[in-house]
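Colleague: I would like the atomic coordinates for the input below:
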Amino acid sequence: MQSQEVSVAVGIVLAGGYGTRMLPLTEHRPKHLLPVGPDPIVVHQLRRLAGAGIADVVLATGFCADQFEPALGDGSRWGVRLRYAPEPEPLGTAGALRHAYDAVADLPEADTLVVLNGDLLSGHDLRAQVSAYESSGAEVSIHVRQVADPRAYGSVVLGVAGRVQAFVEKSPNPPSDLINAGTYVVSRSVAASIPSGRKASWEHEVVPGLIERGTPVVGFREEAYFRDIGSPSALVAASVDAVLGDLPGAAGAGGRAWIAATADVDPTARVDAGSAVHDGAVIGPRAQVSGSIVMAGGVVGGGAVVRGSVLAPMSVVGAGARLVDEALADGEVRSATRPTV
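Modeller: Down below sits the predicted model:
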């Protein structure tokens, strides 16, 4: 689909939540700062917004909120002006959206809000979604796409001219194979109508309520790259996509592996299949690292094998040990005989 020009808008990235499905990697950090290829998950969102011509972005944060600003600064590295809206308490998806809106309500550009779920990566045409929203006269646009099994997602029923007729969140009997793909364009009036300072759900309360009241909500359908990063295995898959060039817009993509300049990889080691090796990591002699993530300070000992796995910072796979489809916690040691922490 050809990109369209986007009028002024403000971006909101929802980056709260505890990331419990991502444990043990989220014991000490928010999942949105976990790496996908060279960059944290949330950086891919910032880069997408900047690429769509959206310069002002607010990050709605929750768990470990104090870690975001030291990692991301003012956002200028990715072409955005970044503000932060840490939740005073968990507010849910709609409550977080309202809290973030309050942080940018003074901007005239906030008449149109482009809202991204911070743990979903999409390659759809964001400019085109905003353009379609602007010409539709709707109050909300929802990116939708078709999946074989929609039970794990919110399902969306579209009617004439893409009008959303039903929105059902995570049902064992979904009414449609079109799912909510987690990118929205939202009017100022809808954001301002969400109650301030209390917990509220966008998926369970706000969107169904808008539809019930007859407020125009439309679907923007485009089949494009999409990945829900909810577990360590999904994180590995997304990172491999970023390194191999399958994630649109990812930096440092296109090689067999991405290795940070400060990592120490023995020349006899094999690092491939989209692996990412971060700052200060060490890969020993004849080690094999395939389709995996070795975070900062991680160590893979001589002759060890790591496949489809994640090493959290300062974790160790000892000499001759194997780690397959697993995630090690910070500082955890996997030896050839038994794990220790």
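Colleague: contacts, neighbours, all on C-alpha from now
Modeller: Noted.
Colleague: Now the residue most central in space within the chain. Nearest residue, chain neighbours left out?
Modeller: Central residue of the chain (C-alpha atoms, centre = their mean): residue 119, 2.7 Å from the mean position. Nearest non-adjacent residue to residue 119, counting by C-alpha to C-alpha, 6 or more residues apart in numbering: residue 229, 5.3 Å away.
Colleague: In contact with that neighbour, which residues are there?
Modeller: Contacts for residue 229 (C-alpha atoms under 8 Å, 6 or more residues apart in numbering) come out as 119-121, 235, 238.
Colleague: Including secondary structure, could these go into CSV?
Modeller: Formatted as CSV, the contacts of residue 229 follow (DSSP: H, G, I helix; E, B strand; the rest coil):
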residue, secondary structure
119, coil
120, strand
121, strand
235, helix
238, helix
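Colleague: which among these gets closest to residue 80?
Modeller: Nearest to residue 80 among the contacts of residue 229: residue 121, at 18.2 Å, using C-alpha to C-alpha.
Colleague: Top of the contacts of residue 229 by number of neighbours, please.
Modeller: residue 235 (26 neighbours; other C-alpha atoms under 10 Å).
Colleague: Confirm for me that that residue is in contact with residue 36.
Modeller: Yes - using C-alpha atoms under 8 Å, residue 235 is in contact with residue 36, at 6.7 Å.
Colleague: secondary structure element for residue 215?
Modeller: Here residue 215 sits in a region with no helix or strand, counting by DSSP states H and E.
Colleague: my guess is it contacts residue 137, does it?
Modeller: No - using C-alpha under 8 Å, residue 215 makes no contact with residue 137, being 10.4 Å away.
Colleague: These two: who's more crowded?
Modeller: Using other C-alpha under 10 Å, the more surrounded residue of residue 215 and residue 137 is residue 215, with 15 against 11.
Colleague: All the strands of the stretch 1-150 of the chain, in order from the start?
Modeller: Ranges of strands in the stretch 1-150 of the chain, per DSSP state E, counting those that start in this stretch, are 10-15, 35-36, 39-40, 56-61, 81-86, 112-117, 120-122, 140-146.
Colleague: To check against the first, give me the structure of this:
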Amino acid sequence: MLKALVLAAGLGSRIRAVAGDLPKPLVPFGGDAILAHNLRWLADSGVREVWINLHYAADAIREAIGDGEAFGLRVHYVYEPELLGTAGALGNIRQAFDETMLVVYGDSVVRCDLAALQARHYVQKAEATIALFDRDRHAHTGIAGGRVRITADQAVERFLEGIGDAVADPLVNAGVYMVEPTILDLIPTAGLVDFGRDVFPQMLQQGRRLSAYVIEDGGYCLGLDTPQSYAAGVALLEQGKVSL
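Modeller: Below you'll find the predicted structure:
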């Protein structure tokens, strides 16, 4: 059974006008907190054990989610006195990272077929597989995620983080990864380490197997980390273009 890490330690500075004092993962969206939607999705997809990294308003998240029983999950919390980054958070639980693990960004609402993602990951014999959405095909909120170029056999050949609309490649990092413990050599035991800026580029430089899964039709990626992207997500929900 898959384990998952949900990244929930961000400061939420850009969405403060919407969130107030709430941490991003607890911002209400479609009748519940963003994090609650993510946990239900993981549980419905067969995940049973989840780690959540914490920093800003950690106690509020612990109180809202509890031990995870309400979601059909066993939840572990890992507090970060200093932010470690998206990959550093995974390195921080390396003792638990002893098999394939799913990583999900806690300030987004994504829907894709996790069983299909896992199948692609295993078929490709990848060390990491990135879920991608097509900005021309899938519902999204205009997030400036990393742009990805892939080969005909779904291997990643280029990854550019945080470039917005600077290139024409339509495939965008959806913030959902399937990863193997063998990538731990790329994650130092201290300091801030990011998947998009550090780990994935190093994998490509070293010729390691970094694969892609373009999410299926009907899937979507709603980044909800700014007032603008939040408003776009609410509009998509109200228009019936996405369902939770």
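Colleague: re earlier: any chance of the strands of the stretch 1-150 of structure 1 in a markdown table, with distance to residue 160 of structure 1 too?
Modeller: Putting the strands of the stretch 1-150 of structure 1 into a markdown table (distance: least, C-alpha to C-alpha, whole Å) gives the following:
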| stretch | distance to residue 160 of structure 1 |
| --- | --- |
| strand 10-15 | 28 |
| strand 35-36 | 38 |
| strand 39-40 | 39 |
| strand 56-61 | 33 |
| strand 81-86 | 37 |
| strand 112-117 | 24 |
| strand 120-122 | 25 |
| strand 140-146 | 14 |
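Colleague: What is the distance between the lengthiest strand in structure 1 and the centre of its chain?
Modeller: As assigned by DSSP state E, the longest strand anywhere in structure 1 is strand 178-187. Put simply, strand 178-187 of structure 1 sits 14 Å off its chain's centre (C-alpha atoms, centre = their mean, to the nearest Å).
Colleague: Just the residues contacting that strand, thanks.
Modeller: The contact list for strand 178-187 of structure 1, computed with C-alpha under 8 Å, 6+ apart, reads 111-117, 120, 129-130, 133, 139-147, 150, 153-157, 226.
Colleague: Just the buried residues from these, in PyMOL please.
Modeller: Of the contacts of strand 178-187 of structure 1, the buried ones go into a single PyMOL selection, burial set by 16 or more other C-alpha atoms under 10 Å:
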select buried, resi 111+112+113+114+115+116+117+120+129+130+133+139+140+141+142+143+144+145+146+150+153+154+155+156+157+226
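Colleague: and stretch 210-218 of structure 1, how far apart are its ends?
Modeller: Its start and end residues considered, stretch 210-218 of structure 1 measures 11 Å (C-alpha to C-alpha, to the nearest Å).
Colleague: Give the aligned range of it in structure 2.
Modeller: Mapped onto structure 2 using TM-score structural alignment, stretch 210-218 of structure 1 spans residues 203-211.
Colleague: buried residues in the matching stretch?
Modeller: With burial defined by 16+ other C-alpha under 10 Å, the residues of stretch 203-211 of structure 2 counted as buried are 203, 209-211.
Colleague: Quick one: distance of it to the chain centre.
Modeller: Distance, stretch centre to chain centre, for stretch 203-211 of structure 2: 20 Å (C-alpha atoms, centre = their mean).
Colleague: residue ranges of the helices in the stretch 51-200 of structure 1, please?
Modeller: Using DSSP state H, counting those that start in this stretch, the helices of the stretch 51-200 of structure 1 run over 68-72, 92-104, 126-136, 188-193.
Colleague: For residue 206 of structure 1, find the nearest of those.
Modeller: Between residue 206 of structure 1 and the helices of the stretch 51-200 of structure 1, the tightest spacing by C-alpha to C-alpha is seen for helix 92-104, at 7.1 Å.
Colleague: how big is the angle separating that closest one from strand 56-61?
Modeller: Interaxial angle, helix 92-104 of structure 1 versus strand 56-61 (axes from the mean of the first three to the mean of the last three C-alpha atoms, to 10 degrees): 140 degrees.
Colleague: tilt between helix 92-104 of structure 1 and strand 10-15?
Modeller: Using the same axes, to 10 degrees: helix 92-104 of structure 1 against strand 10-15 is 140 degrees.
Colleague: which other helices and strands contact helix 92-104 of structure 1?
Modeller: Packing partners of helix 92-104 of structure 1 (3 or more C-alpha pairs under 8 Å, 6 or more residues apart in numbering; DSSP states H and E): strand 10-15, strand 56-61, strand 81-86, helix 188-193.
Colleague: Can you add distance to residue 339 of structure 1 and mean neighbour count and give these back as a markdown table?
Modeller: Compiled in a markdown table, those are given as follows (distance: least, C-alpha to C-alpha, whole Å; neighbours: other C-alpha atoms under 10 Å):
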| stretch | distance to residue 339 of structure 1 | mean neighbour count |
| --- | --- | --- |
| strand 10-15 | 32 | 27 |
| strand 56-61 | 34 | 26 |
| strand 81-86 | 37 | 20 |
| helix 188-193 | 49 | 16 |
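Colleague: Let me have these in a markdown table, adding distance to residue 94 of structure 1 as columns.
Modeller: As requested, those are exported to a markdown table (distance: least, C-alpha to C-alpha, whole Å):
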| stretch | distance to residue 94 of structure 1 |
| --- | --- |
| strand 10-15 | 10 |
| strand 56-61 | 11 |
| strand 81-86 | 14 |
| helix 188-193 | 8 |
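Colleague: Now do the contacts for residue 51 of structure 2.
Modeller: 4-6, 75-78.
Colleague: Can you match those residues up with structure 1 and say which hold?
Modeller: When you map the contacts of residue 51 of structure 2 onto structure 1 and apply both residues aligned by TM-score structural alignment, their matches' C-alpha atoms under 8 Å, the shared contacts are 4-6, 75-78.
Colleague: Just list the residues touching residue 57 of structure 2, thanks.
Modeller: When contacts are counted by C-alpha under 8 Å, 6+ apart, residue 57 of structure 2 touches 22-23.
Colleague: which residue in structure 1 lines up with it?
Modeller: By TM-score structural alignment, residue 57 of structure 2 lines up with residue 64 in structure 1.
Colleague: I'd like the distance between residue 167 of structure 1 and residue 189 of structure 1.
Modeller: Using C-alpha to C-alpha, residue 167 of structure 1 is found at 20 Å from residue 189 of structure 1.
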